[in-house]
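Novice: My questions concern the predicted model and sequence given below.
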Amino acid sequence: MSTSTSTTTSTDTGTKTITLTEDELDPYVTHAATRSWLASPGLPGPGLPGDGGLLTFEALRAGGPRTVADSMGDPDLLAADLRDQLVIGALRGPADAETESILLDGATGEVSTTYVLQDRPDLMDRRPLAPSLQVLTDFVAATEEMAARRGRFASYEGRFGPKAVAGMSRQLLAVFEEGTGGEVPPFWRMAALIRPLALVAGPPADAALTLDLPTRLLDEEFGQGRVARFEDVDFPAALAHEPTRRFLRETGLPEDGFLFQLDTDVPLPTLAEYYEDERPGEYTADELPDDADHLIRLGHLIEDNSLVVDGATGAILNWSEPEATLYALNTDISTLAFTLWLLHREKTIDETLSHELTADAYDQLATTMTQTLSTVDPTGSAPQSTWHYWTELFQDEAGGVL
């Protein structure tokens, strides 16, 4: 195996790309177009991006490509079609962790992914990702352009709401269909159907909350009469955060958000009042959070968790009864509402596709949902986060949350 170092070049736009020397390509890459793409020095198109939000090719920097067999402790148990595949990178997961390895077929130029299972190589298989490196690079670029509303998606700058999201989704899916002859791999189908949802809401004019949800967005998603709105008389004095009060009055929350059940018994209680009135004797004052008199209970999450809002700051928190611990859940009431909308929208999309998303690649869907939410609300991916309710729930394949 070559031990030479791959070349990093910078284009005129400042984007770093990775190219390989002829020695690094030999004898692994024989496909002419792939060799040309990887070996072309210093041009804006050829080569691979070193790192990004969707995937990373940093594995190529240290010593060029290596085969799956070379990366395994016991390659004899590998399927024959996996042994000579080249490991060139990895997909990104939550908090930028690497998940599946990206594989290149040096003879055909096709790109796929696999989970490297050192203890059970006999269980490893491949998922299609792209027919070529050129197509893969274009797919990554198109997805990033959509998220930033630039390039091919520049016309969507400043546009928000379901119609804008639907337009971006159709345009992105068309790019993927053209590049794959209509056989779009699950990873990219999810990118087209889920990732544009992060752009449904824009920033509010007064910046009091994170998002300005389109008028009637929740009503259209959950149905008329299934979104509860509150009056001032419903709020305890502890709820002093006016932007939260205004959101609950004007926009409201769905009564049944699948993973969240809104408390419709009003007035809304503080966490201390809830346990005193509804479940006396279960928790002493010492077992509740120190500021339980300033935490307003909005409803309950599954698995013995309560959803509460800090009455002073508007932060949305998760009170875990089993652990008697408060965890950060959402930045504010607007990003909570977006999260509930995102979950409901994903389930509707999956049902429309006869559960194609959850059946084909649940783990990739969980990652896509987590990353989509984090672009709107980074609470779960913040450096100080040790556990996050939504992230854990998305990944619960056995529970069928998505």
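Specialist: Cool, the structure landed.

Novice: CA only for contacts and neighbour counts going forward, please
Specialist: Fine.

Novice: What segments of the stretch 101-250 of the chain are strands?
Specialist: If you assign secondary structure with DSSP state E, counting those that start in this stretch, the strands in the stretch 101-250 of the chain sit at 111-114, 127-130, 227-228.

Novice: Can you tell me which of those is packed in deepest?
Specialist: Burial among the strands of the stretch 101-250 of the chain, expressed as mean neighbours by mean count of other C-alpha atoms under 10 Å, is greatest for strand 111-114, which shows a mean of 22.

Novice: roughly how far is it from the heart of the chain?
Specialist: Per C-alpha atoms, centre = their mean, to the nearest Å, the displacement of strand 111-114 from the mean C-alpha position of its chain is 20 Å.

Novice: Equivalent analysis for stretch 390-399, please.
Specialist: On the basis of C-alpha atoms, centre = their mean, stretch 390-399 is displaced by 12 Å from the centre of the chain it belongs to.

Novice: could you pull out the helices for the stretch 151-300 of the chain?
Specialist: In the stretch 151-300 of the chain, the segments counted as helices under DSSP state H, counting those that start in this stretch are 162-180, 186-193, 217-222, 242-250, 271-277.

Novice: and the comparison structure, right after this:
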Amino acid sequence: MSTTGTASAVITLTDDDLERLVTHASTRSWLTGPGLPAEIGLLSFAELGREGLRTLTDATGDPGGRLAVDMRDQLVIGGLLDDEGRETESVLLDGVTGEVSTTDFWWDRPDLMERRPLAPSLEKLMRFATATDELAGLRGQFAAYADRHGQQAAAEASRRLLAIFEEGTDGEVPALWRAAALIRPLALTAGPGRTSGLALDLPVRLLDQEFGQGEIWRFEEVDFPATLTHEPTRRFLRDTGLPEDTDLFRLDTDVPLPTLAEHYADDPDAELPAGADHLIRLGHLVEDNSLVVDGRTGAVLHWSEPEARLYPLNTDISTLAFTLWLLRREASLDEELSRGRIQVLGEPLGPHAQLAATMIQVLSTVDRTGRATDADWHYWTDVLRDEAGGVL
């Protein structure tokens, strides 16, 4: 076995490494030839570089011999990664057929472990991972989208990526690639802000189309406090608006938008941040958390009342709107899949860790707040990671 480089390491094996563990001819050729990258997208093969080829029986110890017969000789070659680079599911290789699958490790109950399809071969797996990686970087076969944005561009990129997956799987696209094809291209929906004065230029009526026209609230000038001096923010709230009520956020629409100081005017003991007169409360998040915008800069912040602390939330009102739209779009896609309206894919999105990682990647593409902040916590990132919370 050999490993070259560091971050761009390629892991190759020798015929001696493979011994009788891999009898599938083209799989042997791939492992001794092109090899596997240590990491690509949400796939890691670092374990193969560290441990070499191991059967699932060897990897688990299989106390009591409880692994299913068809699981015992599967080879552990890597893992699926979450957005923090931690391995979640293990990637398995069938040395006889060349098929690649994933499984959850159940150390105490190996009898519950089962395989989920990932790719029919290592060659197809690398093709899928490379295409997804090229879309994320808008290079290679997706380089033409570097200067294209909008719903049409996103839809075209989605169809192109999906066609790659379908060709390699006879239309039975595994969950990881379904999420990549449907979610990852959504980053193309909004272009960089060239006319709005904000971080993003959203397509006209994007929010109305997703939430319903009657669900979007547009403010009037009389609703704005004098300290909201950031004109692009005023214009966005007036002309584009925000969804009035979502699962995670509800606008204040009963009274003109208050500053944070005005909101707590009846609570003399409230501990407020510096500049509370310039922080305009747009509405509330869950569990005593407020969403506020800095009237001078347009930055969108999360005010945690229990902690009496401000956290960065979004770059500005345009990236907040995109975040709310993305969360609703994912829910809509999941519902369409569940009801069979997207016939070619046939199943809901998942698994959660990789779906969350894909969503976080999309948000990071259009708004680096969750990645660039010095804070040790970010509301949207935490919401997406929280499987028990049921947002995804």
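Specialist: Great, that's in hand. All values derive from a computational prediction rather than experimental measurement.

Novice: Give me whichever of the helices of the stretch 151-300 of structure 1 is most buried.
Specialist: Of the helices of the stretch 151-300 of structure 1, the one with the most neighbours on average (mean count of other C-alpha under 10 Å) is helix 186-193, at a mean of 22.

Novice: could you give me the residues in structure 2 that that one aligns onto?
Specialist: Taken onto structure 2 by TM-score structural alignment, helix 186-193 of structure 1 occupies residues 175-182 there.

Novice: Give me the contacts around the matching stretch.
Specialist: 118, 128, 132, 158-159, 161-162, 165, 333, 345, 347-351, 354-355, 358 (C-alpha atoms under 8 Å, 6 or more residues apart in numbering).

Novice: Also stretch 163-170 of structure 2?
Specialist: For stretch 163-170 of structure 2, using C-alpha under 8 Å, 6+ apart, the contacting residues are Ala119, Pro120, Lys124, Phe128, Ala131, Gly171, Glu172, Val173, Trp177.

Novice: Ok, stretch 251-260 of structure 1 next?
Specialist: The set of residues that contact stretch 251-260 of structure 1 without belonging to it, under C-alpha under 8 Å, 6+ apart, is 215-216, 218, 222, 226-230, 261-264, 299-302, 337, 340-341, 344.

Novice: now the top helix by length along structure 2, how far from the centre of its chain.
Specialist: Residue-count comparison of every helix in structure 2, with assignments taken from DSSP state H, identifies helix 317-338 as the longest. Computed by C-alpha atoms, centre = their mean, the separation of helix 317-338 of structure 2 from the middle of its chain amounts to 11 Å.

Novice: compared with structure 1, how much does it deviate?
Specialist: Its aligned residues in structure 1 lie a mean 1.1 Å from helix 317-338 of structure 2 after superposition (mean C-alpha distance after the TM-score superposition for structure 1).

Novice: which residues of structure 1 does that helix align to?
Specialist: Mapping helix 317-338 of structure 2 onto structure 1 (TM-score structural alignment) gives residues 333-354.

Novice: got the buried residues for the matching stretch?
Specialist: With burial defined by 16 or more other C-alpha atoms under 10 Å, the residues of stretch 333-354 of structure 1 counted as buried are 333-347, 350.

Novice: got it, and stretch 240-252 of structure 2?
Specialist: Of the residues in stretch 240-252 of structure 2, Thr240, Gly241, Leu242, Pro243, Glu244, Phe249, Arg250, Leu251, Asp252 count as buried by neighbour count, 16+ other C-alpha under 10 Å.

Novice: So which of the residues you listed are in strands?
Specialist: Among the buried residues of stretch 240-252 of structure 2, the members found in strands (DSSP state E) are Leu242, Pro243, Arg250, Leu251.

Novice: which position in structure 1 aligns with the second one?
Specialist: Under the alignment by TM-score structural alignment, Pro243 of structure 2 pairs with Pro254 in structure 1.

Novice: where's its match relative to Trp319 of structure 1, distance?
Specialist: Pro254 of structure 1 sits at a distance of 20 Å from Trp319 of structure 1 (criterion: C-alpha to C-alpha, to the nearest Å).

Novice: Kindly report the same for Pro94 of structure 1.
Specialist: Following C-alpha to C-alpha, the distance that separates Pro94 of structure 1 from Trp319 of structure 1 is 23 Å.

Novice: the more surrounded of the two?
Specialist: With neighbours defined as other C-alpha atoms under 10 Å, Pro94 of structure 1 and Trp319 compare such that Trp319 has more, 25 against 18.

Novice: That one looks like it's in a strand, true?
Specialist: Yes: assessed by DSSP: H, G, I helix; E, B strand; the rest coil, Trp319 of structure 1 belongs to a strand.

Novice: wait, what's in contact with it?
Specialist: Trp319 of structure 1 touches Asn305, Ser306, Leu307, Val308, Thr325, Leu326, Tyr327, counting by C-alpha under 8 Å, 6+ apart.

Novice: Isn't Ile88 of structure 1 up against Pro65?
Specialist: Yes: assessed by C-alpha atoms under 8 Å, Ile88 of structure 1 is found in contact with Pro65 at 5.7 Å.

Novice: can you list residues touching both of those two?
Specialist: The overlap between the contact sets of Ile88 of structure 1 and Pro65 (C-alpha under 8 Å, 6+ apart) consists of Ala59.

Novice: the more surrounded of those two?
Specialist: Pro65 (27 against 22).

Novice: Return the residue of structure 2 aligned against that one.
Specialist: Mapped onto structure 2 by TM-score structural alignment, Pro65 of structure 1 lines up with Leu53.
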